[in-house]
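[1] When you get a sec, could you give me coordinates for this:
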Amino acid sequence: MASASSEPTVRTLVDEAPQDAVRRAVETLVADATAEDGVAPLSEQGRLDVHRDHGVTHLVAEAGGRTVGYAQLVDDAAELAVAPAARRRGVGGALLDAVLATDPAARVWAHGELPAARALATSRGLQVVRELFLLARPLPPEGDPLPQATLPDGLRARPFEPGRDEDEWLRVNAAAFAHHAEQGRMTREDLDERTAQDWFDPAGLVLVVPDDDPGTVVASHWTKVHPAGELGDEPVGEVYVVGVDPVHQGRGLGRPVTLLGLHHLAHDPRHPGLRDVVLYVDGDNAAALKVYRSLGFSTRGTDRMWARTADVAGDTMGA
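    Next up, the predicted model:
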């Protein structure tokens, strides 16, 4: 633990991954912060990017010979975490100042509605430029029954097939999320990294394809199950990515494609008895919010992105 008199210093690593010992320390402080706050300080992509040595600027705060904070900057988006034992000692301020010195136009995520995060952002004159809602609903039998997922004529659902569908899924994902900074830039490396995780289940990545052209993806719903302790005391399902090829948008696919994934989670043989499902959606995505709320989702939390100007266009979802 850093002593109260230790002033934090910040090391900046550009296209250079932290050394193993520092990386392990960062993983520990992220876990400790998650347990303390009830919300992870880094997104899933942020946690994966801790290991990357290209395309990421890593900022490591140290005091008393220990790693007490961490931030990362990818393009112009930043996230930061401070060890609970080192809070209220200027670590968060030092990290945020270093991020803004590196990129004055940086947009900084604050996950959850934590008063300390708001206070830090406003102390640097930052304003909210984007909101990401966490929505949730109980699955049957605790929650309301799910409507049937009825696709338009000529379309059917099938599971993702590893080794066959990667490139086609990436094509549709890039098109559906062309204006979404995080999701739309997913590469084959990113996809392979996720499909190699223990949580990945090909049956949980539901593809919608034409009856007469099953190799072409029209839309998809990728589901995920978080283990107990990650989002609560029990496993929790997630509407991970819902995307519709823009060529097929306007056909009312968002609702049935969402339902396909919800039905999978409700009857997932790998995770029987799931009680809850969550999803993230941009606060300005009225169309997606309308679909999700019509399916019984309500707001459980909010992530906010802060920057020095409010004149930043909001992103849109691809559902």
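
[2] rest of the way, CA atoms for contacts and neighbours
    Fine.

[3] As a check, name the ranges of all strands in the protein.
    Using DSSP state E, the strands of the chain run over 9-14, 57-63, 66-74, 77-82, 107-110, 127-138, 155-159, 205-210, 219-226, 236-244, 276-282, 298-307.

[4] here's the other one to compare against:
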Amino acid sequence: MWTQDLSPDQARQVRDLARQARANDGVDPLNEEAYRSLTDQTARHVIFNNNNVAIGYLNYSVRFATGQFVVHPEHRRRGIGTGLWRQLPSSPPVGLWAFGDLPAAQGFAAARGLRPERGLLKMTRPLAALPQADIPPDLVLRTFTATDADELLALNAAAFTHHPEQGQLDQAGLAARLAEPWFDPAGLILAFDADGMVGFHWTKQVDAHTGEVYVIAVAPRAQGRGYGKVLLAAGMSHLATQGLPTVVLYVDTADQTAVRMYERAGFVTVHRDVRYIPIQEQE
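    From the prediction side, this is the model:
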């Protein structure tokens, strides 16, 4: 049965289920939006229980028309995943995320007439021997303050016009992220020229060993000037000062300009997330 309001115990059970799947598969079965929706009512949920314990979970984002599901490793190949998938509406068509695009996910998708439509690369590099980038004389870098919120949102919207998730960041979404335990104003680096904000690099400490290039954005009017490279170097330098040995990032495979920038900065791909859609929607 669908619900949009999970109890604290249900949310805890979903996190426990995801943790067990992650330990088994080596990849998290849910993304940040799904985890946030466990408490903010921004998605719809189906939980499959066995003796009052969650062994299957489906997350459906109406806003992004995407689904994510996970089945406990000890209860797979029993039709639970298929049953969850069948709960998704057929109209409008829903994209199904496969994080890590593991062989089992590929087989599941192929057997149900789903084909890859979008990909995200997870890339990583050590936070040592970092590339340097000279800051142009007309560019000023500083850290975020609360008064920068409106300008940051406007720049983000302009930079990610065609991005289905990041481009929809609004005041509520920004406020939620600023309230996260991991948020550090010193890790949100802004770039300005004479006409205002031209870019930002939002970094994130994932755990005691890993930092993340959470978001890099450059205003359309300033693209092609190398500001992305400057912001990338500044953000990685900040993460290195926190004593973190490794940095990761996620980038859309369609954004080859960004992929090449990261490759030139020493990042390598460690896995790929794939969004599958019904084959008739792709043709």
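
[5] most packed of the strands of structure 1?
    Mean neighbour count (mean count of other CA atoms under 10 Å) peaks for strand 107-110 among these, with a mean of 26.

[6] so what secondary structure elements neighbour it?
    strand 77-82, strand 298-307 (3 or more CA pairs under 8 Å, 6 or more residues apart in numbering; DSSP states H and E).

[7] and for it, what span of structure 2 is it aligned with?
    Aligned using TM-score structural alignment, strand 107-110 of structure 1 spans residues 95-98 in structure 2.

[8] just checking, what residue in structure 2 corresponds to G301 of structure 1?
    In structure 2, G301 of structure 1 lands on H271 (TM-score structural alignment).

[9] Quick check: that match touching M123?
    Yes. Assessed by CA atoms under 8 Å, H271 of structure 2 is found in contact with M123 at 7.4 Å.

[10] rewinding a little: with distance to N173 of structure 1 added, can I get the strands of structure 1 in CSV?
    CSV is the format used below for these (distance: least, CA to CA, whole Å):
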stretch, distance to N173 of structure 1
strand 9-14, 28
strand 57-63, 26
strand 66-74, 20
strand 77-82, 20
strand 107-110, 23
strand 127-138, 19
strand 155-159, 16
strand 205-210, 12
strand 219-226, 9
strand 236-244, 6
strand 276-282, 16
strand 298-307, 23
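
[11] wait, which of the ones you listed is closest to D198 of structure 1?
    Proximity to D198 of structure 1 (CA to CA) singles out strand 219-226 among the strands of structure 1, at 10.2 Å.

[12] And that closest one against structure 2, how far off on average?
    Once the two models are superposed, strand 219-226 of structure 1 sits on average 0.7 Å from its counterpart in structure 2 (mean CA distance after the TM-score superposition for structure 1).

[13] what span of structure 2 lines up against that strand?
    Against structure 2, strand 219-226 of structure 1 falls on residues 199-206 (TM-score structural alignment).

[14] Give me the contact list for the matching stretch.
    Applying CA atoms under 8 Å, 6 or more residues apart in numbering, the external contacts of stretch 199-206 of structure 2 come out as 152, 155, 182-184, 187-192, 211-219, 227-228, 231-232, 235, 239.
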